[in-house]
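A.B. asks: Here you go, sequence then predicted model.
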Amino acid sequence: MHIPISVISERNRVFRQRVEVSGLESVYADVPKAVGGDGSAPDPHDYFDIALGTCKAITVQMYAKRKEWPLEGIVVTVQRDDSQERKGLYRLDVHLTLLGIDDPEQRARLEEISHRCPIQRLMTEATVEITTRLV
């Protein structure tokens, strides 16, 4: 089991939430002003998209490091199209910018490796079971 994540409502804010993970700095979530929030932090959909982008970046970096390839950095841009989310379709368009890698074969391999990040697999291949209980 992993350390639990706690989400705590901020009393002075309508929908702003403080997210705590033991031993780490707190992060925050909110909703846009258009739906009644302050728009002061990423919303839950943003965190979903962030999870994919950061996982792809880390996966690519780890692979390049192991291969001793000259990757100097990576920029992952995730663009969401949630226009059909209510119909069960949530599209994420991901662009990778590889810094320091000019070899076409290495670039292609790193793109391929990015598809193997654990979060993409979780989002596309796993069955996620959620149990919610009142305490």
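C.D. replies: Sure thing, it's come through. Numbering: from 1, shown residues only.
A.B. asks: For the rest of this, base every contact and every neighbour count on C-alpha atoms.
C.D. replies: OK.
A.B. asks: residue contacts, the residue nearest the centre of the chain?
C.D. replies: Centroid-nearest residue in the chain: residue 51, 1.5 Å away (criterion: Cα atoms, centre = their mean). Contacts here follow Cα atoms under 8 Å, 6 or more residues apart in numbering; on that basis residue 51 touches residue 119.
A.B. asks: Okay, one more to line up with it:
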Amino acid sequence: MAGNTARTSETGKGLFQAVVDTGGITFLADEPTEVGGLGTGPGPYELLCASLATCTSMTIRFYAQRHAIHVGPIDVVVKHAKNTDGKDVFDRKIELADVAGPAQRDALLRAAKGCPVSRTLEQGSIINTELK
């Protein structure tokens, strides 16, 4: 099965700090100091929010380009929380600086809602785990 890959390796610094490698691009992930981390990188849920935000922005840009819709800068903010039932809730706010009219805005909103990460989160996933 082909797909995207990410690998994490603990750095040995702090309780949670890890190096993340995503196809040759590396960065640190960590937890905030309030929970025992060093605060040197995004935590798991921040990375998940970043995935949804970037996928949303890229999908809007792709759709706009494909349909010759002029769009200025795209700003997406995603926040994660748990509701009272313990379900994950992602609040996504999209700011489009320059779009011609309501029909185009509606089309871009539909595109955003259909971004691949949105679909993955909404549909759920299968996670296969192997301990070596």
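C.D. replies: Good, I have the coordinates. Fair warning: this is a prediction, and the values are worked out from it, not measured in the lab.
A.B. asks: measure the residue nearest to the centre of the first structure to residue 102 of the first structure for me?
C.D. replies: Using Cα to Cα, to the nearest Å, we find residue 51 of the first structure at a distance of 27 Å from residue 102 of the first structure.
A.B. asks: Also residue 49 of the first structure?
C.D. replies: 27 Å.
A.B. asks: hmm, back to that, correct me if wrong, but the residue nearest to the centre of the first structure is in a helix.
C.D. replies: Yes. Assessed by DSSP: H, G, I helix; E, B strand; the rest coil, residue 51 of the first structure belongs to a helix.
A.B. asks: and it, how far is that from residue 16 of the first structure?
C.D. replies: 20 Å.
A.B. asks: again, but for residue 107 of the first structure
C.D. replies: The spacing between residue 107 of the first structure and residue 16 of the first structure, counted by Cα to Cα, is 40 Å.
A.B. asks: what residue of the second structure matches up with residue 122 of the first structure?
C.D. replies: Using TM-score structural alignment, the partner of residue 122 of the first structure in the second structure is residue 120.
A.B. asks: Just give me the neighbour total for that match.
C.D. replies: 12 (other Cα atoms under 10 Å).
A.B. asks: repeat for residue 96 of the first structure
C.D. replies: Residues near residue 96 of the first structure, counting by other Cα under 10 Å: 18.
A.B. asks: returning to what we had before: who has more neighbours, residue 49 and residue 102 of the first structure?
C.D. replies: Higher neighbour count among residue 49 of the first structure and residue 102: residue 49, with 17 against 11, using other Cα under 10 Å.
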